[in-house]
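[1] Pasted the sequence and its predicted model underneath.
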Amino acid sequence: MFGRMQLSEKITMNLLLLILGAVWVIPMIYLVMYSFEGDGWGNYQAVVSLELFPHFLINSFIVSTSVVLLLLVVVSLAAFGFSKLRFPGDSAVFAICLIGLMIPPVAMLVPLFQTIKSFHWMNTYLSLIGPEVAMSIPFSLLLARNAFDEVPGELLEAAEIDGSNAWGRFVHVMLPLAIPVLTTIGILAFLNSWNQYVLPLVFISKETMLTVTMAPKFFIKEYTSDYHKVFAALVLITIPVVILYIFGQKYMQRGLTSGAIK
């Protein structure tokens, strides 16, 4: 279907990729350079020696890990149901689930605030975990269902003939084959949760419950701001994300292309 690319096409493609890469890399280079201006390594030392910084790291890790685990459980079960278990109105329910892709997260802040307040979840981990899981479900469900659709129905029929029930077919057949896409969903959920800024800003007022994305604001005062330490904090926040992406990029590529070919 696809022929070999000519030399001119390869050069054009590589130039476009180089430009796109520069758009992302150049700001990161400036970020690192500015973080060393002023006190040099002292900027990083000031961030790490911040009294609440360990609390920020622990809170972010707890929230991000909880989001990943809960999202994977919900999405894998829902994708299996929509893909392999037929029930009346399944297409309509699936379409309703995807409506969340069309709603900007900022537009849901007011109803989310009222919901979190009525549940008495303010200044708790649930105020960060619940909304993040809910907002991640539509896209994650779309990826997972496409991947589950690729699994031949004959495998499930063979398992059923061997006496396996629906739960057994899900655990022993579907889950092992869906590891790439579930890994992708987990990585994306962890990155989104770790980088989340708006939810802690709105739902958390207790300093010991803040996440790591709130660390830079401690160097921004009413009349003076030490932006070099702010940049240092941003670099430290980014390091876990970069490391996770480096080790998980091959799974993300496989997971994002699952369901692309029928």
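    Noted; the coordinates are in hand. Numbering: from 1, shown residues only.
[2] C-alpha only now, for contacts and for neighbours.
    Will do.
[3] Pull out the buried positions in stretch 15-32.
    Buried residues in stretch 15-32, counting neighbours by 16 or more other C-alpha atoms under 10 Å, are found at L31.
[4] Tell me which residues are up against that stretch.
    231-232, 235 (C-alpha atoms under 8 Å, 6 or more residues apart in numbering).
[5] likewise stretch 247-259?
    143, 146-150, 180-185, 187.
[6] Structure two is appended below for comparative analysis:
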Amino acid sequence: MARRPVTWYIATPADGIIEMSRHAGTPVNLAANVGQVVDHPKPCTNLWFDESPFSYFRMVKCVGETLEDTGIWPVTWPIRLWIVEPVGETGNWSPHHYPYRLLAHQIRVIEETEPWPALGARGREVLDVVHRQIPQRAAQWAADWDADPEGMRERLWNWELCGGQNSGSGKWARAMALTTSHSRRESAAQRWSERLARDIVDQALAGTDVSRNARHYASGRAADLTVAAQHQARFDAYILDSLRGNDLNRVVVA
């Protein structure tokens, strides 16, 4: 049986320039070189050592890890995702620890593709949470905390350590998500999504008088909600309801 061709990816900011090449003062614009072979402007002489901030092209075959080690900061969206092909000699820091990575001094830029898979197999759903759901919920999460800080602190403690009748503990659910992201090669996707979610909360609560603890609580709720979206097709309700904070949403009637 013929082996399935490997697809290699590189992520860039919206202008198409590899961020590490920008930092090194030798910007490489993938958007301007679609269909072309691009030579590294200053390749390392000792393969594959970091002799400068940008010593080689870095690409990955697991699209959920594309946003790892890009140099893009702060975390932003949209990004652009490119399918590339290595040309000439290639290498790897460690085939055992980084089997999904490849390093090269020449690449062919095949085409631009949709960026959402960089946030995992359910990247579209993650973006819906980030851009539509979190802005609508952030203020309520913060208000819930400030309305009863001691009560919410106790409920958060119970959620993190004990869970509820129909959902697991928050710490356990988060650990399951981290383990699954690692095994599915979507660790970078999860970290990026969580950071996007927290940034949206900061924007939604900017200029308000909510407390620092309320902001922190809302930020955590937002991050967990994106993780639930990322793994929606992989987990059952016992884990998903914990990540969604269903027990934290429930109003306790005396």
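    Done, it's in. Worth saying up front: this structure is predicted, and the values here are computed from it rather than measured.
[7] Provide the TM-score value for the superposition.
    Aligned and superposed, the two chains score 0.25 in TM-score terms (TM-score structural alignment, normalised by the length of the second structure); 109 aligned residues with a C-alpha RMSD of 6.2 Å.
[8] PyMOL command for the buried members of the contacts of stretch 15-32 of the first structure?
    Here is the PyMOL selection string for the buried members of those, based on 16+ other C-alpha under 10 Å:
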select buried, resi 231+232+235
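[9] Run through the strands of the second structure in chain order.
    Taking DSSP state E as the criterion, the second structure carries its strands at 8-12, 37-39, 57-60, 80-91, 101-113.
[10] coming back round to it: ok, the contacts of stretch 15-32 of the first structure vs G130 of the first structure, which is closest?
    Checking the contacts of stretch 15-32 of the first structure against G130 of the first structure by C-alpha to C-alpha gives V235 as the nearest, at 27.3 Å.
[11] what residues are up against the closest one?
    31-32, 35.
[12] Buried residues in the strand or helix carrying it, which are they?
    Applying DSSP states H and E as the criterion places V235 of the first structure in helix 227-256. Neighbour counts using 16+ other C-alpha under 10 Å place 227-238, 241, 245, 251-252, 255-256 of helix 227-256 of the first structure among the buried residues.
[13] How about stretch 61-70 of the first structure?
    61, 63-68.
[14] which residues sit against that stretch?
    125, 128-130, 132-133, 186-187, 189-191, 193-194.
[15] Quick check: the two most widely separated of the residues you listed?
    Y125 and I187 (19.8 Å).
[16] quick one: secondary structure of M33 of the first structure?
    Secondary structure, DSSP: H, G, I helix; E, B strand; the rest coil: M33 of the first structure is helix.
[17] give me every residue that touches it.
    Taking C-alpha under 8 Å, 6+ apart as the test, M33 of the first structure contacts no residue whatsoever.
[18] picking up where we left off before, any chance of the buried residues of stretch 61-70 of the first structure in TSV with distance to N43 of the first structure as columns?
    Output for the buried residues of stretch 61-70 of the first structure, formatted as TSV (distance: C-alpha to C-alpha, whole Å):
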residue	distance to N43 of the first structure
F61	23
V63	27
S64	26
T65	29
S66	31
V67	31
V68	32
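[19] Which of these fall in helices?
    Counted as lying in helices by DSSP state H, out of the buried residues of stretch 61-70 of the first structure, are 61, 63-68.
[20] Check which residues of stretch 132-152 of the first structure are buried.
    In stretch 132-152 of the first structure, counting by 16+ other C-alpha under 10 Å, buried: 132-133, 135-151.
[21] Can you pick out the ones from these that are in strands?
    Among those, no residue falls in strands (DSSP E).
[22] returning to that earlier point: switch the contacts of stretch 15-32 of the first structure over to JSON lines; also include distance to V198 of the first structure.
    Output for those, formatted as JSON lines (distance: C-alpha to C-alpha, whole Å):
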{"residue": "F231", "distance to V198 of the first structure": "19"}
{"residue": "A232", "distance to V198 of the first structure": "20"}
{"residue": "V235", "distance to V198 of the first structure": "19"}
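[23] Which single one of the contacts of stretch 15-32 of the first structure is nearest to S83 of the first structure?
    V235 (41.3 Å).
[24] For that closest one, give its distance to V241 of the first structure.
    Look at V235 of the first structure and V241 of the first structure: by C-alpha to C-alpha, to the nearest Å, they are 10 Å apart.
[25] before we move on, what about T12 of the first structure?
    From T12 of the first structure to V241 of the first structure the distance is 31 Å (C-alpha to C-alpha).
[26] And V67 of the first structure, by the same measure?
    For V67 of the first structure relative to V241 of the first structure (C-alpha to C-alpha), the value is 15 Å.
[27] same deal with F190 of the first structure?
    9 Å.
[28] Equivalent analysis for S193 of the first structure, please.
    Taking C-alpha to C-alpha, one finds S193 of the first structure at 11 Å from V241 of the first structure.
[29] Could you do S66 of the first structure as well?
    For S66 of the first structure, the distance to V241 of the first structure - C-alpha to C-alpha - is 17 Å.
[30] Equivalent analysis for L155 of the first structure, please.
    L155 of the first structure is 37 Å from V241 of the first structure, by C-alpha to C-alpha.
[31] go on, I58 of the first structure?
    15 Å.
[32] again with L17 of the first structure
    22 Å.
[33] for K250 of the first structure, same thing?
    15 Å.
[34] Who wins on neighbours among the contacts of stretch 61-70 of the first structure?
    L128 (27 neighbours; other C-alpha atoms under 10 Å).
[35] check contacts around that residue.
    Contacts of L128 of the first structure by C-alpha under 8 Å, 6+ apart are 63, 199-200, 203.
[36] Turn those residues into CSV, columns for secondary structure and distance to K84 of the first structure.
    Shown next, in CSV, are the contacts of L128 of the first structure (DSSP: H, G, I helix; E, B strand; the rest coil; distance: C-alpha to C-alpha, whole Å):
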residue, secondary structure, distance to K84 of the first structure
V63, helix, 31
L199, helix, 35
P200, helix, 38
F203, helix, 38
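[37] Give me the buried positions along the helix or strand harbouring P111 of the first structure.
    Assigned by DSSP H and E, P111 of the first structure falls within helix 109-118. By neighbour count with 16+ other C-alpha under 10 Å, helix 109-118 of the first structure contains the buried residues 109, 112-113, 116.
[38] Mind putting these into a markdown table with distance to G81 of the first structure?
    Shown next, in a markdown table, are those (distance: C-alpha to C-alpha, whole Å):
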| residue | distance to G81 of the first structure |
| --- | --- |
| L109 | 30 |
| L112 | 27 |
| F113 | 31 |
| I116 | 29 |
